[in-house]
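Peer 1: sequence and predicted structure below; questions after.
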Amino acid sequence: MKFTFFIIAFFVIGTLSVQAQTTQDTLDIKKVALAYIESQHTPNPKQMEDALHPRVVKRSVFKNKKTKKDYVSEYSAENLVILAESYNTAGDKFPKAPRKDLKLLDVSALTASVKLIADEWFDYMHLVKTNGEWKIINVLWQYNKISEHQ
C-alpha cells in the first residue's frame, strides 16, 4: 500500500516538474499573442514583426466561388507585416474596443499553443521559444461566420 502511494506520488511530482511554464513564460506568450492582433488594430508593422518567427505561416481554408473547391490560403511573415501596416489604416476594421480574448491551451519548455478570439474570427497559434524569446511560428484561423470562407 505504501509502495503504491509512493509510485503514484513519484509520477505526479515528476509530471509537475516536466511542465516548464513559468510566470514569465506566461506573460511573454500573452504579450506576443496580443502584439499579433494589436498590431492590426493600430497599424504597427514593427510590433507584428517582433511577434513573429521568420518562418511563420498563417493558414486558413477557403472555397473558390467559381470552382466550388476548397483551397488553403497561406501568409508568410512578410505578408503579415504588410497586413499590420495596411489593413486598418482607416481605423474602420475593428470596433472601438476590439475583442482579444486569449486562452493558453498548452505550454511546455519550448512550445506553446494559444487560442485568440477576436471580433470576427479566431486564431490558433503555435509559439516557439528560440534564443530565450517566444515567437509565433504557426497560425491557423477561421472566421466565426463560415460563409466568409466562400
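Peer 2: Good, I have the coordinates.
Peer 1: okay, CA-based contacts and neighbour counts for the rest of this
Peer 2: Will do.
Peer 1: in contact with D25, which residues?
Peer 2: Shown in contact with D25 (CA atoms under 8 Å, 6 or more residues apart in numbering): W134.
Peer 1: what's the separation between it and D70?
Peer 2: Separation of D25 from D70 (CA to CA, to the nearest Å) stands at 37 Å.
Peer 1: want to compare, so here's the second one:
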Amino acid sequence: MDEDAGLIVAVVHDYFEGWFDGDVARMGRALHRDLVKRSAGEDRGAALSFVTAEQMIGWTGEGEGVQVASGLADRAIEVEVLDVRRDIASVVVRSEPYYEYLHLVRTRDGWKIANALWCTP
C-alpha cells in the first residue's frame, strides 16, 4: 500500500470508528467542511437524503453511532481504495451496518471525505 492509500484508509477509519465510538474529534478530522452525504432512502432514490459535515459531527457527539455499534455482531471495516489521482481518491467501504462509496480530496490538512453515498447491506 502506498503512502497516500495508507493515509486514506486511516481517514476512513477515523470516520467509521469515530461514528461507532462517539468520537467527535475523529469524525471532524475525517470530514471536509463541505461534505455531501447522501442515500437513496426509502423511496428508492426518488429523492435523495442529504447530510452535512455539521450534522454528522453533531450526531456523533449525541451518540447516534454508538447506538448503532451496540447492536453489531462485528465492527470489521473493509476499506478498498479504488483509485488515487493527484488530489482526489475513490474508496468503497464495507461493514456490517453500512456500505459506502466515498470520494476524498487532499487538503492542506490532509485527506478529507468530501462525498459519501451509502446504504445498508
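Peer 2: Everything's here; your move. Computed from a prediction, not measured in an experiment: that's the story for all the values here.
Peer 1: quick check, central residue of structure 2?
Peer 2: Structure 2 has Y15 as the residue nearest its centroid, 4.8 Å off, counting by CA atoms, centre = their mean.
Peer 1: and S90 of structure 2? What does it align with in structure 1?
Peer 2: Correspondence of S90 of structure 2 to structure 1, assessed by TM-score structural alignment: S113.
Peer 1: wait, that match sits on D123?
Peer 2: No - when contacts are counted by CA atoms under 8 Å, S113 of structure 1 is not listed as touching D123 (10.4 Å).
Peer 1: can you tell me the closest non-neighbouring residue to the residue nearest to the centre of structure 2?
Peer 2: Nearest residue to Y15 of structure 2, sequence neighbours excluded (CA to CA, 6 or more residues apart in numbering): M27, at 5.0 Å.
Peer 1: please apply the same query to K69 of structure 1.
Peer 2: K63 (5.4 Å).
Peer 1: alignment lookup: that neighbour to structure 2.
Peer 2: Checking TM-score structural alignment: K63 of structure 1 goes with E42.
Peer 1: that's a strand at its match, yeah?
Peer 2: No - counting by DSSP: H, G, I helix; E, B strand; the rest coil, E42 of structure 2 falls outside a strand, being coil.
Peer 1: number of nearby residues for it?
Peer 2: Neighbours of E42 of structure 2 under the rule other CA atoms under 10 Å: 10.
Peer 1: quick one: it and A30 of structure 2, what's the gap?
Peer 2: 27 Å.
Peer 1: A76 of structure 2 against Y98, yeah?
Peer 2: No - counting by CA under 8 Å, A76 of structure 2 stays clear of Y98, with 10.9 Å between them.
Peer 1: where in structure 2 does the longest helix along structure 1 fall?
Peer 2: For structure 1, the helix with the greatest residue count under DSSP state H is helix 23-41. The alignment of helix 23-41 of structure 1 onto structure 2 (TM-score structural alignment) spans residues 2-20.
Peer 1: nothing else from me, thank you.
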